[in-house]
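A.B. asks: One predicted model, sequence on top.
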Amino acid sequence: MADEQPITPAGFAALRARYEELFQERPKLVEVISWAAGNGDRSENGDYIYGRKRLREIDYELSHLSRRMKAVKVVDPLTQEDRSRAWFGATVTVADDKDVQRVVTLVGEDEADASAGRISWRSPFARALRGATVGDVRYVELPAGTRDYEVIAILYPDA
């Protein structure tokens, strides 16, 4: 999975939903721009100026989302055969040397949100946890220095 760009089914659904949302907004915006353009002087026409700016933003994001949806591979954590090890989609509880616990879920780059405990599969912390079993101690190179974490629990979603 090193070259692949995995994403969970929920993450792909979120990308798709955002794409559909923007795709639905675009025709309405084009209509407003056409109406505003017909009103005459475009240099001081706020509807026209804002509409064109927003249309460029939507087109850029649609293009980006389209490329991402083609590049990713949906990997369902439910199908993980070896649930005793931390692989893509696993929720891992770790404890540092001060017994401070942290719970992280290994997800694709597009769905990573550190504040929600979802970390990118390619992040240094996730790379250190890959393949770990309960009881393993993994060393992670962080900007503040090397820290060791013990794997306390590994969970996968149930069907």
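C.D. replies: That came through fine.

A.B. asks: contacts and neighbour counts: CA atoms only from here.
C.D. replies: Will do.

A.B. asks: Beyond the helix or strand containing residue 68, next helix or strand please.
C.D. replies: Using DSSP states H and E, the element containing residue 68 is helix 46-71. Proceeding N to C from helix 46-71, the next assigned helix or strand is strand 73-74, under DSSP H and E.

A.B. asks: give the contact list for residue 45.
C.D. replies: The contact partners of residue 45, by Cα atoms under 8 Å, 6 or more residues apart in numbering, come to residue 36.

A.B. asks: Then residue 122?
C.D. replies: So residue 122 contacts 108-109 (Cα under 8 Å, 6+ apart).

A.B. asks: The chain: helices as residue ranges?
C.D. replies: 9-37, 46-71, 124-129 (DSSP state H).

A.B. asks: which one of those helices has the most crowded surroundings?
C.D. replies: Among the helices of the chain, helix 124-129 has the highest mean neighbour count (mean count of other Cα atoms under 10 Å), at a mean of 19.

A.B. asks: Residues touching that helix, excluding its own?
C.D. replies: So helix 124-129 is in contact with 86, 106, 119-121, 138-142, going by Cα under 8 Å, 6+ apart.

A.B. asks: Tell me the buried residues within those.
C.D. replies: Among the contacts of helix 124-129, those buried by neighbour count (16 or more other Cα atoms under 10 Å) are 86, 106, 119-121, 138, 140.

A.B. asks: ok, structure two:
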Amino acid sequence: MTRWRDPAKDPRQEPKSNVITAEGAARMRGILEHLSRVKRPALSTKVGEAAAQGDRSENADYTYNKKELNRVIARIRYLTKRLDELQVIDRLPADTGKVFFGAFVELEDEHGETLSLRIVGHDETDTRKRWISVDAPLAKALLGKQIDDDVTVSAPGGDSLYSVNTIRYAPRHDGHSGR
């Protein structure tokens, strides 16, 4: 059982932007395809085989595979619905000298340390790659900024000041790239 959260204060209830990069959409479609064509049929077969063994009440194989199958079906439903809601952004902005969705940005903080990140959709955030959601406070503060602009971000530990060093965009499919 999970603990109760006040829906008005739960950050998970905040609306998400319905934008995604072309690479992120392709990755989500690949996961959906794998779950639908490989994982779900394999689990259905396992559940059928375990059910054929007789008493299901004490059949651990059946119980485990049935739970896993239900989890996969729920994930397929979620991905299908989410992909229908998303708008794929697959073009460069008119002004590649400013920070917009999909930008790779290098920042320098007040101590001279650099931070490289990319602004992506909520569904493709990745802390290891330093890809942050367009809905994150830092991303919101960066949108529309140019090289050498200063950005102040409020955080629970205090305000942080950054300077924008570089802005670039992923290459388009036709070989052109951003700045």
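C.D. replies: Now that the structure is in, tell me what you want to look at. Since the structure is predicted, the reported quantities are computational estimates derived from the model, not experimental observations.

A.B. asks: So for residue 154 of the first structure, what's the nearest residue that isn't a sequence neighbour?
C.D. replies: Counting by Cα to Cα, 6 or more residues apart in numbering, the nearest residue to residue 154 of the first structure once its immediate chain neighbours are dropped is residue 92, at 4.6 Å.

A.B. asks: so what corresponds to residue 109 of the second structure in the first structure?
C.D. replies: Aligned by TM-score structural alignment, residue 109 of the second structure pairs with residue 96 of the first structure.

A.B. asks: just to revisit the earlier point, of the helices of the first structure, which is nearest residue 153 of the first structure?
C.D. replies: Closest approach to residue 153 of the first structure among those is made by helix 124-129 (11.6 Å; Cα to Cα).

A.B. asks: Relative to the second structure, what is the average displacement of that closest one?
C.D. replies: Compared with the second structure after the fit, helix 124-129 of the first structure shows a mean deviation of 0.3 Å (mean Cα distance after the TM-score superposition for the first structure).

A.B. asks: which bit of the second structure covers that helix?
C.D. replies: With TM-score structural alignment as the criterion, helix 124-129 of the first structure aligns to 137-142.

A.B. asks: Centroid-nearest residue for the first structure?
C.D. replies: Nearest to the geometric centre of the first structure sits residue 111, at 1.5 Å (Cα atoms, centre = their mean).

A.B. asks: ok, now which ones touch the aligned residue in the second structure for that one?
C.D. replies: Counting by TM-score structural alignment, residue 111 of the first structure lines up with residue 124 in the second structure. Shown in contact with residue 124 of the second structure (Cα under 8 Å, 6+ apart): 20, 24, 131, 133.

A.B. asks: Could you rerun that using 7 Å?
C.D. replies: Residues in contact with residue 124 of the second structure (Cα atoms under 7 Å, 6 or more residues apart in numbering) are residue 24.

A.B. asks: do you know how far residue 97 of the first structure is from residue 80 of the first structure?
C.D. replies: 30 Å (Cα to Cα, to the nearest Å).

A.B. asks: For those two, indicate the residue with more neighbours.
C.D. replies: residue 80 (17 against 10; other Cα atoms under 10 Å).

A.B. asks: now the aligned residue in the second structure for that one: how far from residue 101 of the second structure?
C.D. replies: The alignment partner of residue 80 of the first structure in the second structure, by TM-score structural alignment, is residue 93. Using Cα to Cα, we find residue 93 of the second structure at a distance of 8 Å from residue 101 of the second structure.
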